[in-house]
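Asker: Here's a sequence, model it:
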Amino acid sequence: MDHLLHLDRTLDELDLPRWTLPAADATHLVREVHELRRVRLGKLGPADLRVLISQEVALPYVLPLTVRLLLEQPLVEASFYEGDLLLAAVSAPASAWAMLPGLNARLRAVITALSETAVADLPRGGAQELARFVARSESLR
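Answerer: Purely as a prediction, here's the structure:
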């Protein structure tokens, strides 16, 4: 199934069951994630995708959108620094990536095409996270 065909729909529509409204005393992050589930996929930006990935929400829908963006801008700054969306993506559980082998391969290609300088400019541990993802991805082939 090509999850990118659903850009006009929301995660609440696609990733059933729909979530109920957050509790009145919910944290800002919980309220934000609930709100993002009601945004059309085509309207989700890099920061939104980073939040959803970090919270492991609807990854079969969120990761394809993320890879599509990273193909164009591998080091896009979502919220904090250049490459933060990429690092969030490679930190997604291996089980999520195993369900998306084609996207996994495309992201691996993006990562291996990055210059050494770009990788070195990532925050501490970033280069190792990318290397771990590439190694893990290659074992899935």
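Asker: Only C-alpha atoms from now on, for both contacts and neighbour counts.
Answerer: OK.
Asker: now the strands for this structure?
Answerer: Ranges of strands in the chain, per DSSP state E: none exist.
Asker: quick one, helices of it?
Answerer: All helices of the chain, identified by DSSP state H, fall at 11-14, 28-36, 46-54, 59-72, 84-90, 94-98, 101-113, 116-120, 126-140.
Asker: one more, for comparison:
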Amino acid sequence: MKRKEKPHIVDHRTRSLEDLENDRWGEPTFGSSVVQRVHAARTKPIRDLTAGELRLLISQKVGLPYLVPLALEKLDADPLTWGSFYEGDLLAAVLALPPETVARHSGWRERIDQIAQRYFEEINRLEGSASLRDDMRSRYDRFKNGR
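Answerer: I've put the predicted structure just below:
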């Protein structure tokens, strides 16, 4: 009996943004640390990006179709994910996405809404979190209202 071959499936998470977008930026021509870090992160397999790198790239609007689903997975696991600066800064970057970008991707808005609700439930349990909660509430309100 002949064995049926399984189709070869390439996991896009093993590839870098440079590969996925087929766009090599080369060496940065501007010396800022943000530019340097964005360029470096674009060369890593996306599965290896840290929460901080995801936050940075998403806030710079780089690679969104590939990175937002990955960020949403991390936020599903922990809405308070700390990227670089504070608990929930990855969520803050996602909430700042342009409304037209969110509208183009099925399911993003609903997932973001669910994650934000869990964020508020969890942040309310932490002492000294009122300013974080209030800031995120403002960001979430802007997100819900399309800016």
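Asker: which one of the helices of structure 1 is the most hemmed in?
Answerer: helix 84-90 (a mean of 24; mean count of other C-alpha atoms under 10 Å).
Asker: That one vs structure 2, average distance?
Answerer: Helix 84-90 of structure 1, aligned to structure 2 and superposed, deviates on average by 0.7 Å (mean C-alpha distance after the TM-score superposition for structure 1).
Asker: so that helix corresponds to what in structure 2?
Answerer: Under TM-score structural alignment, helix 84-90 of structure 1 corresponds to residues 89-95 of structure 2.
Asker: chain center to that stretch, what's the gap?
Answerer: 7 Å (C-alpha atoms, centre = their mean, to the nearest Å).
Asker: again, but for stretch 60-73 of structure 1
Answerer: 7 Å.
Asker: and if you look at stretch 27-42 of structure 1?
Answerer: For stretch 27-42 of structure 1, the distance to the chain centre is 14 Å (C-alpha atoms, centre = their mean).
Asker: who touches it?
Answerer: Outside stretch 27-42 of structure 1, the residues that touch it by C-alpha atoms under 8 Å, 6 or more residues apart in numbering are 6-12, 19, 21-22, 44, 48, 51-52, 65.
Asker: which one among these gets closest to residue 135 of structure 1?
Answerer: If you rank those by distance to residue 135 of structure 1 using C-alpha to C-alpha, residue 65 comes first, at 22.6 Å.
Asker: tell me the contacts of the corresponding residue of structure 2 for residue 71 of structure 1?
Answerer: Matched by TM-score structural alignment, residue 71 of structure 1 corresponds to residue 76 in structure 2. Going by C-alpha under 8 Å, 6+ apart, residue 76 of structure 2 touches residue 115.
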